[in-house]
Structures are given as structure tokens and as C-alpha cells.
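A.B. asks: Here is a sequence with its predicted model. Questions after.
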Amino acid sequence: METELIEAYYVPESIKLTDFRQESIQVKGRKYTVKYPELTAEHIEEIGASLQANRKDYLAQLTTNEVVDKIDQAIQLWLNPNYRLRRIADALIPAVTGYDQDMVRLELKRYMRTFRKKELLRFLDEEFDQPAILDDFRPRKSGGMSRAYGPNTIFHLFSGNVPGVQLWSLIMGLLLKSAAIGKTSYSEPLLPALFLQSLKEVDERLADAIAILPWKGGTESLDNMAVNWGEAVIVYGSNKTVAEIRKKTPIHKKLLSYGHKISFAMIGKEALTADHYSDTLHKLAEDISIYDQQSCLSPQCVYVEQDGVVSPKQFAQGLAAELSRYHKKRPRAKLTGEEAMSIQNFRNEHSLKSLQSQKTAVYSSKDDTAWTVIYHEEPSFSGSPLNRSVHVYAVDRLEEVADHFQQWESYLQSCGLAVEPARLFSLANILGAAGVNRFSPIGEMNRAKPGWHHDGGFNLMELVRMVDLERDLEYGLEKYDSDVE
């Protein structure tokens, strides 16, 4: 059987790693050998020095538009379904993560489109009135001039639950002309490394300002060396991971952290009419099922308004049926014993409540934990054990739901809405004040657009350092011009 070697890492050409471990994966009659480096703190130090030199000599000399053009060229490669590295990703990422192959293929295609040139230009314009401020001093409306400098180096620490999220962070760093070390998780180390190989095909000198390195989370010597190397640190993961990295990051360094968040959906009675009901259910089931709710953008709670053509309880029953159909088309990934037990405990807890009161009902897959819907007649707010497990709460008016969010403000992320246009801004104002930072249509909850304010903040602006030339300085220096009148 033919075997293809895949490197689950990327380092500059000047770096020669010697110690590796390998893992064999067989997909549809084809065998792949995935190669992982065995790393030490000394490796991180050597790689970091090479990245800094490469940035200084090349990346820092490029204009922002030149960087955008090169990223776009790499992305265009991925938009070809027959591109070799895309075909490898389509085959191996489902094998490594357990996610359905068609789901990965479709979501990866959609995700890559968000990094085309036109989208990156929108992203830059969203954060800077004039993106050229990243290249040179530009005039300010109030007088004087300013320039934005990105950090020389960024350490990115990635979680591995959602394929592709790493690219957002890496591309953000490239736009700031920052060298980067990306620490990937063994649960999904492939896509960032494959993308860097694509970037190398376009411009090897640009790619060699980034290293992609997988290592076991919590490896103190490697984590400490990488944190010390980065002028800025960006961390994705559980609140525990974020807290551990925050303790290691000196106070003078910029730290962006993206920890545990909970998203939810709201279904107005106007979306429960005979002509909208079925489509609403279908799109909501997709929001819940994509990447098995591992994204912080996936809904864990659904609030359904009374007085529609169907009741909230009927809606919960319909959602259960739709999740069952979706599972047959795109099965959920296999769970660990701990994850399966968490869902079983979730079901048992609410099954007991359903025996005590008709205000709770449990609808779930038989003989497995593929999907679970818990119906509540009385509204509240709670997270779920994920993996296609969701609460459905009946409410009289959606505008009253924010009362249940008070103690959860720091955990709120996105809200999917299906309401009439006249209610949009009143709900957005109420929920925005309660802590929600993004609103999207049902069916698009997992597909944040370029330029969105991740967790309510900026992306590039959070990392740059602004340098100002004051207006009086400009005028004051005129007297030193030898040709001044």
C-alpha cells in the first residue's frame, strides 16, 4: 500500500529537527504517516531566533497590501477542490478529529473563503480608518501623524476542537507583520501546518516567519520558553488553560485570551408559522450539529416564544426529529468515556425532573448519545455538555429573557435570531447590555464574518502599539528647514 508522509509541523528551512515520532492513519485504502517533532526548550529558542531574523529581513519590509496579496494567493490554492494539500486535509482532518467527512469538507471550503483578498481588506478597514497606518505615519484628523506597530513576535496557543480557528489568528499576526510560533493541539495539528506549506509555495520567505509546533499542553519548559519569546500572547482554550497562561505572562506583554463562552438562539413566534417553521428547525439543527457544538458560537440554549402556530414543546419535539435526521446524514464524532458519561448524567438529571413535573421533557437518541433535547416550560439559562445536546426554554416574550443572564454576563457569546425586523434593535439593545457581543441569523451562527469583534473586542487594534507625532512638532520643526522663509 502506498504511504504518504505528512509533517504535522512547520519550521523555517534553516532549522533542522532530528527527533520525531510517527503515527500511521489509513483512510479509504490510502496510508498516511503523520510526523511529529520531539521538542525541547532549546528547540523553541533556536526556532524563535530564526523567526525573528526572518521577520526583520523580510516580513517587516513588506507593505500590508503585499502581505494581503500573498495570503490571497495561498487561499486561492485552497479554493481548488483538487489542490493536493486540500485533498489531504479533507481526508485526514476527519480521521484525526472524528468529525464527519462531508461536514469538514463543506465547512473548510466556506471558512477558507473568509480569507480572500476582498475579505482581508474589509477586515483591515474595519479596524483602521487607513490600513496604511501599519506601513507608515499617516495624518490624523485632529492633526499630527500616527503609525501602528504590531508586536515583533506572537505566541499563539491553540485549542484543537474546531478545525481552522488557528488560521484566523495566524493571518491576523501576518497582517501585523509579526513573527509567530503557533502551538497546536495533538487533537488537530494538521491544518495550520498544511496552510504554511501553501504559503511556502507562494513565498517561502514569508512562510519562514512562522513556526507551527505541536506539543502536549502544560509542558512547562516549552510553554515558558514560548511565552517569554512572544511580545504578545494569544491563547484559545478552556478557562483553566487561559488562567495558566495568564499566570505565566508578564504584565507588560499583551495577552488576548479566548476562553469558555456560551451562545444561544431565540425563536420568535413569527418564525413559527407554517411557512417558516420547518426551515427554522433545519437551520437551527445545523447550528447545533456543526463540529458537534465544540465552537463557542454554537447554541447550547434555545428560547422559543409562546403563541406561535406550534408550541415551544412541539418545537422541541421537531428539533429532536431534525437532529435525528442530521445525525443520519452526518454522524457525530465518537466520544471519550468521560464525554459520553457527561451526556448520560445530563439526561438522567432531567429525566428525573420530568418524572416529577410535566414542565420538563427529555427527547434523545435511542441506544446512544448522538443527540439530546431537554424541554423546559420555565425559562432559565444553562450550558450543556455539548456534542449535540441542547436546552429548549419556553418563554412568553423574548424581551424578558435577559433577566436570566445576570450571573452569566462574562460567558455570553453569540445569539442567533429568528424574529421580525421590527424587534431586531430592541432585542439587540437589551441583550447587548446583558453581555451578548454578536448577533447572527439562525443557520449562520458558526460562520462569523471577517472583522467581527471577537468576544466584543478588536482583533488587530488590541495588539498594536500606536506612535504619535504631535501637530506642534510638525510645525515647530519648520524653522530648522534651511530654505524656510
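C.D. replies: Yes, it's here. For clarity, every value in this text was computed on a predicted model and none was experimentally measured.

A.B. asks: From now on I want contacts and neighbour counts done on CA atoms only, so please keep to that.
C.D. replies: Fine.

A.B. asks: helix/strand/coil for P163?
C.D. replies: At P163 the chain is in coil, as set by DSSP: H, G, I helix; E, B strand; the rest coil.

A.B. asks: ok, which stretches of the stretch 151-300 of the chain are helices?
C.D. replies: For the stretch 151-300 of the chain, helices defined by DSSP state H, counting those that start in this stretch occupy the ranges 165-175, 190-202, 204-207, 220-229, 239-248, 277-289.

A.B. asks: Please read the previous query as pertaining to the stretch 1-150 of the chain.
C.D. replies: Remark: helices assigned in the stretch 1-150 of the chain by DSSP H, counting those that start in this stretch are 41-57, 64-78, 84-97, 101-113, 117-127.

A.B. asks: tell me the angle the longest one makes with helix 220-229.
C.D. replies: I take that to be helix 41-57. Relative orientation of helix 41-57 with respect to helix 220-229: 20 degrees, computed using axes from the mean of the first three to the mean of the last three CA atoms, to 10 degrees.

A.B. asks: and the comparison structure, right after this:
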Amino acid sequence: MEQYTHPHYWFGQWIDDAQLSKELLQRSLAPRFNQILSLAFPFQDLLQTCQALADDLFQQQKSFTVLHGYLCTQMATAEAQAILVQLIAMLQKETLQDKLLSELGTTQPHVLERRYPERQFETWAPLGCLVHVMPANVFAVAAMGLLEGLLSNNINMVKVSARDSQFAALFAQELVSHDRSDRLHDYIAVLRLSSKQNDLLQSLFDQADVISAWGGEAAISAIRKMAPDSVRIVAWGHKVSFAYLSHSMLQNQEAIEGFAKDMCVLDQQACSSPQTLFVEGNEQEVLQVAQALNTALTRIAPTIPAEDPDDAAWAEIATVINVATAEQALGLCHVIQEPHRAWRLIVDYRPGLKPSPLYRTLWIKPIQAEQVTSVLRPMRAWLQTCGLAANFNETKVLVRKLFAAGVSRITRPGEMLNSYNGSPHDGLYALQQFMRRITLDASEEFAQLGSFAQLENGAADKMLSKSKIMTKADFLQLMHSQQHTYGLVVRSGGSSGQTAYSHFLWKDYAKQMKETAHGLLAAGLNPKTDVVMNAFAAGYMYGSFISFWTILETLQIRQLPMAMVDDYQLLVDEIIQQQATVLIGMTPHLLGLFNAQGQRIKDYGGLKKVYFGGEGLSRSQRHYIQQCGVDILRSVTYGSNDAGPIGYQCEYCEGGVHHLFSALQRLEIVDLEQDVPVEQGEIGRLILTSQARTSPNLERYEIGDTGRWIDTACACGRSDPLFELVGRMGDVFKAGTPQLNYAQFVQIFSDQANYSGRLQIHLHADGQFNVIEVWMDDSLGMTEDAAAALLLNQYPELSMVQKLGLPVKVQIRIQVEADFVKIKASGKIKHVFDHRQTAVIEQ
């Protein structure tokens, strides 16, 4: 294979030493780097590529064969498998997004976003070329460093030792092999260089904007001397960690066993491994702790695999033990050794932190709480982790002293080597060290823009995927099977006859609400001047009110949390009292409000913007609301409980036309009868794949709505695709009401009136009123008025509409059989006709 004969991976190809010398010494890399850095980094492709490689390794496919096969030539099979398990966890898309969120506060570090409520934009930007100087033969560190460099959108040149293995380069090759964009190779080079190749190293460092260096003080000092003064140096040097046993815990067996475990795991090779155990006690108590620890090691050490030290390590250990044994005669030390040299404990009664020769060799020293800062602070540049065993009152004092001394991390006994996703390393977030924070204060032309992603998103996903379309039943089953993993649970209105629930991880919810805030800005909201009354439904686990609470909080706008009250007079009183300029809420409730209090709203004259949700408005309904002094009347957002936010409107969107939230969703529109893409301009079913639900993975979900693509470019300049929402599918519909179900109409008349004839529903708009016209045949056996009264009394949602005084009419019409509209192909009666949609589309 080429990679075994050519040592360097150079931006997508393998090259030899002569070619590398030519590239570094004879050619200028500046033009190449300038061109790459001037383009948008393929960030989403990076996340997909990492997940694809993780899947390959987990399923033991092509990349697994390459990487596992090579590792097995370098180490035992068990060690090779452990490294690949570590890489699989590291490469998960969700893991990478959690790291981004933890370190940078966003999962989109490449996107300029509004700093609400101000007009400025901020984001993270790469420093440019990131040179990594890696430690020798630490296989996973090179992969981790490369991933961090890519997550920070930098060009990465990874320098490994000339004596090192080719694993880092092979990892880069396999990562690139899964890249569908064919662009990531432009950001990756892995070079095997000796520290003696000064000319090549100097040229390499001259390319850098930032150097990430692993090594001891001498190595870091040499790099600083060679690097240009303008280059940022991020040093990951050797660190010292220790354990601490407070006076109240001297006989705590669990703590002592925890420190025994910390001592054995990885044989103290990690920077977070304890090298000294500090004990709050006198000489006798310190010795007793050492003896208890020795007993604990007898049980624990054999259960944890050990690495046998090489000759040099044994020589260092022997020197330390010999000196300590000699000092034991002077009463300065006490040495405890396991007979077969499995571990060593050196009790030293003199103060101070002491580095260990490792391989299960631990110093045990006395200390007092009041001495902590003075004893440790001289070592502050080298301190990392403290494993602390103390009670509540001791801990609250000790943590301040330990952090003041220079410790960057305090853990529990037995967990010193543990970590969590997104945790800082040596007190730093790596991604922040590799990036800079940039700002933009743009002209007024950008006043309605919340995110530059809306200007840069790709085209609509009109090609049909091969995976199966997910139905509502599939979705509910998925929710039920994974509901224990979620943070937020909301319920829908239960249009199918049973209550349905949706579950969201908090981080997914936060991303969706942030994007929706950008959408409201596009729809005309002004965070600096508007006052918004939130009249969405609250309580009963409904999600609309709390969602828009979060959205308005994101915008940092003044909010009036009114909720969907039925006291319209009170609602308008507060609009006037608080000088509200914006009203948001559900369409039927807003229509009811304007029907009851329209003249007062018009007389007030300050309510200039109304944003409606849940269903559209007919032309006559729009005209009626706008007559009350409303200048902007738009969709607050198009979305659902299941899929989250889907579309938003800008100033040029009319009727049911929306921009797709491309940062949140991929949209397909497929034929009403077949699972094939619709023809140009045709109406079809909306199929959504969520980009913002990390768990569960919502892929190709049929949301129950219909629409069509709008292929013209929008005058607002946004590249988020345009589509037109046309209406609901099937028998579930809204008519200024909660969702209604055709089957419920049939059931009521069957149970209450013994009716088994035909039933067809026609929906109309009459001014500000929605009209539900139910056609039945002459076998009904009661008058039209009596039938209407029965329906209103027996259908709870219609009873609620009547109680609230919403502008909805229910009418029964007795029709002859020939009048019922039938489906031509089957001769069956079509259940629901929505005659309002024509009015909406014509706008």
C-alpha cells in the first residue's frame, strides 16, 4: 500500500521526504491557504463524515479493517480495540455537537448570528493554519487534536515524531474517505518529522497562525524560540496531580479504595493520575493511612491490568526507593513495597508535592488545611487534578484553597481519570484557543436578519431518499421507546382520538427556539422597540406558550405573558395599558378577540403587528384584522409538536408561503398517492428530516400537511428554500378550532342519532367566520337545527369554541345522494373539502 512506503499525508495524497521538502521549502503555501480560508468551511459535511467513520468502525467495515489491522502490528489486539472504541465515542455527531456547545456555546461556530437585542453579529472564526506538535506514540491524542482543529475550522498540519507510527496519517486518510463533499482533504496534512530537521520544522512553524504543542518544558521552550512572534502558542505540557484525604475521612474505606483505583488505572501514565497523597494528620495517622491503602491495593491492584516498566523506568523507581529506604533510618520516610514489586508506597513526613516515578509508585505526605495554598502554589504552573476526599464543611473551605493554589480540576476519589464530554483540559477549552471571536455591525439593510446562515443555506432537498417514510404511528412508537432520555415533554391536542406526546432534549429545544427567533426577526419583529403580548395557550403540558416565551427571551424583547384567556376585554385592557405593539397567538383565538374587541383595538391604534399560529387566514379574515390598524399580519412560524419549527415568513411571503428553516429541517415534497417527488408546481405531502433532534433521529417523517415548492428566488435575499403550505391531509382539520376529526363526527351521529347515512364536511370562510358545513342525507331523522345542537353539545372542542365565543359557525345541510362529491377512481365519498384554501393561495 502507498501509505506504508510514503511517510507523509499531504492534503489528500501520500508523499515522500523529497516531495515534502519541496512543498515546505521551495513553494509558498500562502496562496493555497488564502484560497481555502476564503471559502465557507464544510462544517455539516465534517459532522456527517465523522459519524460515517464512527459507523464504519462500529460495524467493522473498510476503515475498521485498515485502522485495526495497522494497530495490531503495533500492540496487542485488546489495546487496539480499546483505542478504536475510544475513537468511535469521540467521532459521534452528538458528542461533537456537545463539545461545541460546551466550549463555544453554539453548535454552529461558523455562523454569524445576531447579538439580541442589539444590531451586531458575532461568531467564532478560525485562526487559519493550526500546527499540531504531537507526543510520540499516543495514538488517540493525534486523532483528538485533528478533530479539534477541524471543529475549529482551521487548516491542520499535524507533526508527529519520525519514530512514531503511521496511525495519525491513516486516521486522516480514512476520515477523508468518508467525506461526501470532497473538501476536507484541503484542511489536513500529517507529517512525520524529526526534531533534528530544523529547516523543515522552521518552515512548518512559519506557516502557522497557532501552534498546539504537547511536551515537556524543554520541548515547549524550543518551539517558542522557533515560532514567529505573531503565532499563538497553546502548550499542553506535563502536569502533576495529587490526592487529598481530609482529617474526617482518615478511616473512610471507600475513599482509600478510590485512591487505590486512581493509582492503578493506566499505571499513573495520565496527567490526572495521583503522584502524591496528602493526608490531614500527624505522622502516626499518615502511616496508618498508608497501611490501609496497602491493604486496599492488595484487593484492587490485581483486578486492573498493569504495564510492566521498561529498564529506564525500573532504574528510576529503584533510585527513588533506595534513597527513601536510606532516609527511613533517619526517620524521614517509611517505605512499603509489595513483595513482587507490583506497587510501592513511600511515606515522607516532609512537606511539599513530590512527582512520582509512576508505575504504581505513590508518595504519601502530611498536610494541614491552612497550609494548602502555601505548600501547593509554588507548583501552580504544573498542577492539574486533585482527588478530594472531605466532608461537606471541609470541602467548601478546601475547594477555594485548592483552586487558589493553581489546581484546575477537583474530582471524587476513584474518578480522577474520569471526565465528561466538553470538559476543559488543563483549565482551558481547546476550541477557544484555536479560534477568535469576530463581530459585524452591518447597515440597516440587515435589520431583519438574525443569522447569516439564512443567506448561505443550500438548495431544497427535492431528491427522494431511499429510507422508509415514517408515519404518525411510527413516531409515537419511537417517542414511547425513548422517552426516558428527554428533558421536555409536551402534548398535542389529540386529534387522533388519544393524547399524543412529544419529547425534546433541552439542547435540541434551545437550538430550535434560537432559529425560530431568527425567523420572527425576518417576519418583521423589532427586538429594540416592540412590546409583545404572548397569547398562546399555556398549561396542560401544551408547548406553544412556553416555546414563544423562550423565543422572545432569546430576542431579549419586552414580553407580556398573557396566555390564551377568554376575557377579551381584559386582554385588550392590558394591550392598551402596557402599550403593546405586537400580538402573537392561535388563529381562532385571535379572530375571536378581533371579533369581540376589534373597534377598541382600532381606537387604540398602537397594535401594529399580529403573528398567528396553528392555521392560516382567509383573505376576508386578513382584511378584517388589518382594518383594525394592523400593518404586519404574518405567520408566527409554521411548525408542529412532532417535528418542531419548519418554516418562517419574511416580508415577501404571502398566504401560506414560507422559507424553510434549513438549519433545522430537510424537506421533501412527495406525491399524494405515491412515494415519488412531485412535479414542478404540484401539491404533495410534506416529508421532514430533522437536523436539530439528536435523539430520537426523526428521519423522513410525514407530518400530515400538503404543500408545493416555490422555485423563484426570494426578494429578501435569503437562500432558505421557499415552499407553500396548502393544507392538512386526510380527515383531520382545523376551522378556527382545535384539530377536529371526521371520524368523531361520524361517531357522534351514529351513537346519539342512530345515523348510518352519508356524511361529508365542507369548510368555508364567511367574513371573519369559519363555517363548518356538515352534509348528511335524508335518513338523519331530525331537523338541521337539532342536528347542529346535538353536534355542538357532544363534541367537546366545538363546545369549547361556542363557550369562548370564537367566530365559528356549525351548519347541517340535508343533501340528496347525487350532491355528495365522490372520488372518481373508487366512487367513495370524499370526507372533507376545504374551500378556504383557494382564498389563502390567491393572496
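C.D. replies: Here it is on my side, so go on. As the structure is a prediction and not an experimental result, all values here were calculated from the model.

A.B. asks: ok so, going back, make TSV from the helices of the stretch 1-150 of structure 1 and add distance to T18 of structure 1 and mean neighbour count to it.
C.D. replies: Formatted as TSV, those follow (distance: least, CA to CA, whole Å; neighbours: other CA atoms under 10 Å):
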stretch	distance to T18 of structure 1	mean neighbour count
helix 41-57	11	18
helix 64-78	28	19
helix 84-97	24	18
helix 101-113	32	17
helix 117-127	37	18
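
A.B. asks: Using a markdown table, please lay out the helices of the stretch 151-300 of structure 1 together with distance to F264 of structure 1 and mean neighbour count.
C.D. replies: Shown next, in a markdown table, are the helices of the stretch 151-300 of structure 1 (distance: least, CA to CA, whole Å; neighbours: other CA under 10 Å):
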| stretch | distance to F264 of structure 1 | mean neighbour count |
| --- | --- | --- |
| helix 165-175 | 20 | 20 |
| helix 190-202 | 28 | 22 |
| helix 204-207 | 38 | 21 |
| helix 220-229 | 34 | 18 |
| helix 239-248 | 19 | 15 |
| helix 277-289 | 10 | 22 |
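
A.B. asks: Using a markdown table, lay out these together with distance to W408 of structure 1.
C.D. replies: Below are those laid out as a markdown table (distance: least, CA to CA, whole Å):
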| stretch | distance to W408 of structure 1 |
| --- | --- |
| helix 165-175 | 24 |
| helix 190-202 | 33 |
| helix 204-207 | 41 |
| helix 220-229 | 30 |
| helix 239-248 | 14 |
| helix 277-289 | 20 |
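
A.B. asks: Between those helices, which one is closest to F155 of structure 1.
C.D. replies: Among these, helix 220-229 comes nearest to F155 of structure 1, with 6.3 Å by CA to CA.

A.B. asks: count of neighbours near the residue lying closest to E103 of structure 2 once chain neighbours are set aside?
C.D. replies: Distance criterion CA to CA, 6 or more residues apart in numbering; nearest residue to E103 of structure 2, sequence neighbours excluded, is Y429 at 5.8 Å. Y429 of structure 2 has 16 neighbours, counted by other CA atoms under 10 Å.

A.B. asks: which position in structure 1 aligns with Y429 of structure 2?
C.D. replies: Using TM-score structural alignment, the partner of Y429 of structure 2 in structure 1 is F458.
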